[in-house]
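Trainee: Show me the folded form of this:
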Amino acid sequence: MSNFDQYLSEHREQHLEELREFLRIPSISTLSTHKADVRRAAEFLAEQARAIGFEHVELLETPRHPVLYADWLHAPGRPTVLVYGHYDVQPVDPLHLWTSPPFEPEIRDGKLYARGASDDKGPVFMHLKSFEALLRTAGSLPVNVKLCIEGEEEIGSPHLPQVLADHQERFQADVIVISDTPMLAPGRPAVCYGLRGLAALEVHVYGANSDLHSGLYGGMVQNAVHALVEVLASMRGPDGRVQVAGFYDGVQSLSAEERQAFADLAYDEVATAQTLGVDTLFGEAGYTALERVWARPTLEVNGIYGGFQGEGTKTVIPNEAHAKITCRLVPDQDPVRIQQLIRQHVLTHLPPGARAEVTLQDTGRPYVTPFHHPAIQLAAKAYEEAYGVPASFIRMGGSIPVVEVFDRLVGAPVVLMGFGLPDENFHAPNEHFSLDNFDKGLRTLCRYWTGLPDALRE
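Mentor: Just a heads-up that it's a prediction; the model follows:
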């Protein structure tokens, strides 16, 4: 057993209690009523960093929630690692679906239940404790380390790009490590090398200047709900392919190597369909489920509303209807251009007697990095040493927009090595984190930091 293994074993209960203390802070970034709690979470991490031995610990202010910076730079000639994470969490609604209160952490069946346990307080805390274990047992770290832990990831990181630009020299590093992606499955670690981008918007369709009696006006005026449904139906064909003109322009094709790597994972589409309670999976024709969710773009209607919503019947012709849309994007799609293409599509396909407005919302660029980089290959090796099985190389269907910002402003490879599981209910009631991954993840990180100097010299 290595020295850090023994240290982590001896201090496990202490570390879990400290993590529970962190999880008790309701740092919900989107709710102004929790602004003080979000700051309290930042200050908790700042104190943890100081206690471990980090220096230059500072909360970099933004118009909303601060970014924690700290560093340990006493390994001359060794690489510098920038660790990114976030301490803010999602709202907890619907509260009645939680088995235990979301901010009263509880361990059940080897899992730690609390909001933020998996996304992203647990993994952020693990990074700090991996550095603590190495400092306490070796007296120093094998690499230089900088921390960048923000409080606005769950609201789209609106201010972090400016913070990174304003402090670009301070955040320079040789490698960026982020633990905010899932593993493939229990006992199946995975290194993520690609993320989809995001383009969000809302479509508003209007008919007459008020709701109308369907007996007096039915057949005479356009129904806003019908008009909206017609526009939405025109956006996707029966084969799952998006019908917006120009949507696929520039989309990079999967290489034969990647397609084979995805196939080698032996993903069970039938079992997934059964788990989800559907008779079959659906998506763009010509691609497997993994290819579609990791490496193909999508357009999804996330919500639609308009007209009478109450109990019973109301014979009305709605004068307005609304839809929320998000697109997951892949290289080389520009999210702003995609928004404009969809806006034009709405205006082109709007039926007579209606008018439309399109509100543009969040965007995030996709990110893919070559998984042959030694820093990424080392992550797979560290996983295998800790978990006893080879790690897979995967993409992720979700978005972490700040990854592309790091790539552009820092210019270092981004290593996405997560420890959560796809079914751990992040963003949902009963979020939880496997303590097996807490234990093995800490050891994975320690092995990664220890091996990084040699890996980057090769």
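Trainee: going forward, measure contacts and count neighbours with C-alpha atoms only.
Mentor: Will do.
Trainee: Any chance you could list what contacts stretch 332-339?
Mentor: 197-201, 247-252, 329, 360, 363-366 (Cα atoms under 8 Å, 6 or more residues apart in numbering).
Trainee: the helices in the stretch 51-200 of the chain, which residues?
Mentor: Assigned by DSSP state H, counting those that start in this stretch, the stretch 51-200 of the chain shows helices spanning 121-138, 160-166.
Trainee: Would you agree Thr298 is in contact with Val244?
Mentor: No: the pair Thr298 / Val244 is not scored as a contact, 11.0 Å apart, by Cα atoms under 8 Å.
Trainee: higher neighbour count, the two?
Mentor: It is Thr298, of Thr298 and Val244, that has more neighbours when counted by other Cα atoms under 10 Å, with 22 against 19.
Trainee: Return the distance of the more buried one relative to Asn437.
Mentor: Applying Cα to Cα, to the nearest Å, the value for Thr298 to Asn437 is 31 Å.
Trainee: Equivalent analysis for Pro335, please.
Mentor: 34 Å.
Trainee: Check Thr80 too.
Mentor: 26 Å.
Trainee: can you check Thr348 too?
Mentor: 50 Å.
Trainee: Which residue of these two possesses the greater neighbour count?
Mentor: Taking neighbours as other Cα under 10 Å, Thr348 and Asn437 compare with Asn437 leading, 23 against 10.
Trainee: in what helix or strand does the more buried one lie?
Mentor: helix 435-457 (DSSP states H and E).
Trainee: and that helix with helix 121-138, angle?
Mentor: 60 degrees (axes from the mean of the first three to the mean of the last three Cα atoms, to 10 degrees).
Trainee: Can you list the buried residues in helix 435-457?
Mentor: Residues of helix 435-457 classed as buried by neighbour count (16 or more other Cα atoms under 10 Å): 435, 437-453.
Trainee: helices or strands next to it in the packing?
Mentor: helix 3-10, helix 121-138, helix 374-387 (3 or more Cα pairs under 8 Å, 6 or more residues apart in numbering; DSSP states H and E).
Trainee: Could you also give me the structure for this second sequence? I'd like to compare it with the first:
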Amino acid sequence: MTMTDWAAFDRQLASRRRAIVEGLVEFVRLNSVSQESAKVRVTGEWLTGVLRVRRGLPEEGGPGQPLGDFADDDLGSLALYARGSADDKGPIWSHLHALELMDALGRSPTVNVKFIFDGEEEIDSPSLGPFAEAHRDLLAADVVILTDGPQHARGRPTISGGARGMMKVELVIEAARRDVHSGNFVAPNPAWKLNGLLASMATSDGVPLIEAFEEDVVGPTAAEHQMMAALPLDLPALEKDLGVRLPADYVERIMFHPTLTINGLQSGFVGAEANTIIPHRATVALDIRMVKNQQWTKVYGRLLEHLRAQGFTVIESGDEPLPDDLRGQAVRVVDKRGYDAAKTSLDLPVSREIIAAVERAHGGERAVLLPTMGGTVPMWVFTDILKIPTLLVPYANENNRQHGPNEHMKLDHLFQGIRTTAQLLTDLAAPPPA
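Mentor: Here you go, the predicted structure:
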């Protein structure tokens, strides 16, 4: 039997909220940092699947109040603070409990459903593409729904038709064989050389200067312009929250333009460990977010051309010794990885079905529709390899601090996610045979 009595479902959900949260607390306590594959495997065995989170930072917040301090009626107003709570253990928990509650009520999904829990998404999903190539029949489907990412700031249901691609890379410049005293030596300083190189790559406002960086970019359609204009974005409020000025074309730059970002710099020492030395090495970690129609391998080639145009020899290996005649004159490229952007039209019949089901799950509230999101998920595996329409329906709250200190999942979003998954599994009927 399919789900028709949503009042009964909501009552069942309300009666189980504390147990659901207690289970999620146990879930997030399991270490599943992607960079520590053995611990991800342990978590996967516990879940009968796998999942991933980003490594925590030293400045993570301390413990909050225990769950037992709150009454059941208060749970919807709370948030669970834990690494991985929003990205992406909370949404996974919503899926599993939607099925559990439907089963408890003797109700079945109207569609066949396959779950994929990707334990390597935070390290760019190196196994997902090959797995999809090898198991096309197993993964065949009419539509894929991804629930990564945050909802709109006002808590409205949010649906995105795409995701940007991304390339990550580290650049290393080495000079002397070791750090030397800044008073007793006059030696090439790789930090200055790296500073000059970075200044040639983008303006101080972050506008990329690499030649042909936006080659192949396709601008928004008239319909996509309308979607962007309809977005309920309070830019002044966002500026106040962040404490910085943001560009007037903020939305379009996130969705339809590639970006070049310095993620981190490392050279010498600062703070209490600062010393009067000339460092022998300088490193920068970069990410490049790309939009649909760009190929990350082609953009990578443009990056290498730029490095050479600045007079550097490019070494695409992190292991071979650096010849003395290249010290301070070469850029070593290490840890290169990436994948392309992906996109599905929100005007497809199946897209419209998903939008309608999500809105019904939220009591008829109109969804915020995004042509694409600014973040990156391996959506391309489903759209490009498996040729399946794919949409993003994020469950986590906006500004959930994912990848940073004090990541959190608001529990009302957790519970709403359960309702949304159940609604999707009830309302989406398989299309008739051709």
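Trainee: TM-score for the pair, please.
Mentor: The TM-score (TM-score structural alignment, normalised by the length of structure 2) is 0.85; 409 aligned residues with a Cα RMSD of 3.0 Å.
Trainee: just to revisit the earlier point, out of the helices and strands packed on helix 435-457 of structure 1, nearest to Met396 of structure 1?
Mentor: helix 374-387 (15.3 Å; Cα to Cα).
Trainee: ok, back up a step: among the helices of the stretch 51-200 of structure 1, which comes closest to Phe426 of structure 1?
Mentor: So among these, helix 121-138 is nearest, using Cα to Cα, at 11.2 Å.
Trainee: Which neighbouring elements make contact with that closest one?
Mentor: helix 3-10, helix 12-23, helix 35-52, strand 80-86, helix 435-457.
Trainee: now those as CSV including distance to Gln377 of structure 1?
Mentor: Formatted as CSV, those follow (distance: least, Cα to Cα, whole Å):
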stretch, distance to Gln377 of structure 1
helix 3-10, 22
helix 12-23, 28
helix 35-52, 28
strand 80-86, 16
helix 435-457, 9
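Trainee: Thr313 of structure 1 is nearest to which of these?
Mentor: helix 35-52 (42.7 Å).
Trainee: angle of that closest one against helix 12-23?
Mentor: 150 degrees.
Trainee: who touches helix 35-52 of structure 1?
Mentor: Contacts for helix 35-52 of structure 1 (Cα under 8 Å, 6+ apart): 22, 25-29, 55, 57-59, 65-68, 70, 87-88, 128, 131-132, 135, 151.
Trainee: for stretch 290-307 of structure 1, same thing?
Mentor: So stretch 290-307 of structure 1 is contacted by 194-196, 225, 232, 236, 242, 248, 254, 259, 262, 267, 283-284, 316-330, 395-397 (Cα under 8 Å, 6+ apart).
Trainee: To Leu341 of structure 1, which of the helices and strands packed on helix 121-138 of structure 1 lies closest?
Mentor: strand 80-86 (32.5 Å).
Trainee: which residue lines up with Arg360 of structure 2 in structure 1?
Mentor: Counting by TM-score structural alignment, Arg360 of structure 2 corresponds to Glu385 in structure 1.
Trainee: same thing with Glu174 of structure 2?
Mentor: Glu174 of structure 2 maps onto Tyr206 in structure 1, by TM-score structural alignment.
Trainee: What residue, apart from its backbone neighbours, is nearest that match spatially?
Mentor: In space, and not counting its chain neighbours, Tyr206 of structure 1 is closest to Glu320: 4.4 Å by Cα to Cα, 6 or more residues apart in numbering.
Trainee: Please, where are all the strands along the stretch 201-350 of structure 1?
Mentor: Per DSSP state E, counting those that start in this stretch, the stretch 201-350 of structure 1 carries strands over the ranges 212-213, 298-306, 316-317, 320-329.
Trainee: mind listing what the counterpart of Met235 of structure 1 in structure 2 touches?
Mentor: Taking TM-score structural alignment for the superposition, Met235 of structure 1 sits opposite Met201 in structure 2. Contact analysis of Met201 of structure 2 by Cα under 8 Å, 6+ apart lists Pro208, Leu209, Ile210, His306.
Trainee: Tabulate those in CSV, adding columns for distance to Gly64 of structure 2.
Mentor: Formatted as CSV, the contacts of Met201 of structure 2 follow (distance: Cα to Cα, whole Å):
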residue, distance to Gly64 of structure 2
Pro208, 42
Leu209, 45
Ile210, 46
His306, 49
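Trainee: In helices, which of those appear?
Mentor: His306 (DSSP state H).
Trainee: Mind checking which of the contacts of Met201 of structure 2 are buried?
Mentor: Counted by 16+ other Cα under 10 Å, the contacts of Met201 of structure 2 give Pro208, Leu209, Ile210, His306 as buried.
Trainee: out of those residues, which one sits closest to Asn184 of structure 2?
Mentor: Nearest to Asn184 of structure 2 among the buried ones among the contacts of Met201 of structure 2, with distances taken as Cα to Cα, is His306, at 34.4 Å.
Trainee: Double-check that closest one against Leu209; I have them as touching.
Mentor: No: the criterion here is Cα under 8 Å, and His306 of structure 2 misses it with Leu209 at 9.4 Å.
Trainee: about what we covered before: need the winner for burial among the helices of the stretch 51-200 of structure 1.
Mentor: helix 121-138 (a mean of 21; mean count of other Cα atoms under 10 Å).
Trainee: Would you pull up how far it lies from the middle of the chain?
Mentor: 22 Å (Cα atoms, centre = their mean, to the nearest Å).
Trainee: Which among the contacts of stretch 290-307 of structure 1 count as buried?
Mentor: Judged by 16+ other Cα under 10 Å, buried ones among the contacts of stretch 290-307 of structure 1: 194-196, 225, 232, 236, 242, 248, 259, 262, 283-284, 316-330, 395-397.
Trainee: distance of the residue of structure 2 most remote from its centre from Ile278 of structure 2?
Mentor: Distance to the chain centre peaks in structure 2 at Asn184, reaching 47.0 Å (criterion: Cα atoms, centre = their mean). In this view, Asn184 of structure 2 and Ile278 of structure 2 are 10 Å apart by Cα to Cα.
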